[in-house]
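Q: Starting from these lines, generate the structure:
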Amino acid sequence: MDRRHRFALQAEIWVADHLAAQGGLVLARRWRCRGGEIDLVVRLGGVLCFVEVKARGGNSWDSAGWEAVGAVKQRRLLLAAALFLAAHPELARSVCRFDVALVGRDPGGGVRLVAYIAGAFEGSGR
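A: Below you'll find the predicted structure:
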């Protein structure tokens, strides 16, 4: 596993722990299906959040983080979320949201949250 991939995995773990510390219940990590992968599925309060974690080593984020999850990625996440809900019918009536966590390296080489964008895009794609 290369350094970049290790950092991406570290970022996903960090975000999951961060959301759990805020009272979130992590239901799935790296959930895979034919439509793609969902990094995290977390229940935050009464909302089921499908969280895409984007990790970059530098400070190369655009101002809103929109470029990190473009239209093609959004469509893949929408399909994966639909398949997740089909596989978990007990969650099918949940209020759902698509969030994006932008993560970077802190000066010591660890993980830092650059931004957490709740409701980063709508269920219809962008």
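Q: CA only for contacts and neighbour counts going forward, please
A: Noted.
Q: remind me, longest helix of the chain?
A: helix 3-21 (DSSP state H).
Q: give the contact list for Leu79.
A: The neighbourhood of Leu79, defined by CA atoms under 8 Å, 6 or more residues apart in numbering, consists of 35-36.
Q: That one: what secondary structure?
A: helix (DSSP: H, G, I helix; E, B strand; the rest coil).
Q: so which strand or helix has Asp99?
A: Assigned by DSSP states H and E, Asp99 belongs to strand 95-105.
Q: which helices and strands does that strand pack with?
A: When contacts are defined as 3 or more CA pairs under 8 Å, 6 or more residues apart in numbering; DSSP states H and E, strand 95-105 packs onto strand 47-55, strand 111-121.
Q: other SSEs contacting the longest helix of the chain?
A: Looks like helix 3-21 contacts strand 25-33, strand 36-44, strand 47-55, strand 111-121 (3+ CA pairs under 8 Å, 6+ apart).
Q: Tabulate the helices and strands packed on strand 95-105 (CSV), appending distance to Val15.
A: Output for the helices and strands packed on strand 95-105, formatted as CSV (distance: least, CA to CA, whole Å):
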stretch, distance to Val15
strand 47-55, 8
strand 111-121, 8
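Q: compare with the first, here's sequence two:
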Amino acid sequence: MSPISKQESGRAAEALARSHLERNGLRLLAQNWLCRGGELDLVMLDGDTVAFIEVRYRKHAAWGGALESIDARKRQRLVHAAQLFLQQESRWARHACRFDVIALSPGASPASPELNWIKNAFEA
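A: Okay, the predicted model is just below:
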């Protein structure tokens, strides 16, 4: 994965994450869902559970890895966006929910980043 711009690398990371999750049986509900004050990278259905998935990619760990980049402020924005999603998409409001993180970092080769899927990465 060696896209040029930050936006392109973000899209490529989300595509890899989505493909990985779909191979593991999850079904896409929304991608890049925007609201005032936030964005949900992927919203997927895992059985009866709505999974809000934050995708993070870091080329270098100099400023912390992908996981470390999700601070308390970012978690708060994700929770707020998820609440708005559930209000707008009320058919999913009665389902159990969780927050997952897909952390991508450089792997053995640029074309194959290391993917780390953390289910229930944090509580709302």
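Q: Just the residues contacting the longest helix of the first structure, thanks.
A: Outside helix 3-21 of the first structure, the residues touching it (CA under 8 Å, 6+ apart) are 25-26, 39-40, 42, 53-56, 101, 103, 111, 113.
Q: Now that we have the residues you listed, which of them are buried?
A: 25-26, 39-40, 42, 53-56, 101, 103, 111, 113 (16 or more other CA atoms under 10 Å).
Q: which one in the first structure is aligned with Ser9 of the second structure?
A: Residue pairing (TM-score structural alignment): Ser9 of the second structure is matched to Phe7 of the first structure.
Q: Can you report how many residues lie near its match?
A: Residues near Phe7 of the first structure, counting by other CA atoms under 10 Å, number 20.
Q: cool, Ala81 of the first structure as well?
A: Residues near Ala81 of the first structure, counting by other CA under 10 Å, number 25.
Q: Then the one 10 residues further on?
A: Residues near Leu91 of the first structure, counting by other CA under 10 Å, number 13.
Q: State the distance from the residue lying closest to it once chain neighbours are set aside to Gly110 of the first structure.
A: Using CA to CA, 6 or more residues apart in numbering and skipping residues adjacent in sequence, the residue nearest Leu91 of the first structure is Leu85, 6.2 Å away. Distance of Leu85 of the first structure to Gly110 of the first structure, given as CA to CA, to the nearest Å: 33 Å.
Q: Can you pull up the most central residue in the second structure?
A: Glu54 (2.1 Å; CA atoms, centre = their mean).
Q: What is the equivalent residue in the first structure for it?
A: In the first structure, Glu54 of the second structure lands on Glu52 (TM-score structural alignment).
Q: and the gap between its match and Pro107 of the first structure?
A: The value you get for Glu52 of the first structure to Pro107 of the first structure, if CA to CA is used, is 23 Å.
Q: now the longest helix of the first structure against strand 25-33, angle please.
A: 140 degrees (axes from the mean of the first three to the mean of the last three CA atoms, to 10 degrees).
Q: quick one: helix 3-21 of the first structure to strand 111-121, angle?
A: Put simply, helix 3-21 of the first structure runs at 70 degrees to strand 111-121, going by the same axes, to 10 degrees.
Q: If we go by neighbour counts, what in helix 3-21 of the first structure is buried?
A: Neighbour counts using 16+ other CA under 10 Å place 7-8, 11-16 of helix 3-21 of the first structure among the buried residues.
Q: mind listing what the residue nearest to the centre of the second structure touches?
A: Applying CA under 8 Å, 6+ apart, the residues contacting Glu54 of the second structure are 40-42, 99-102.
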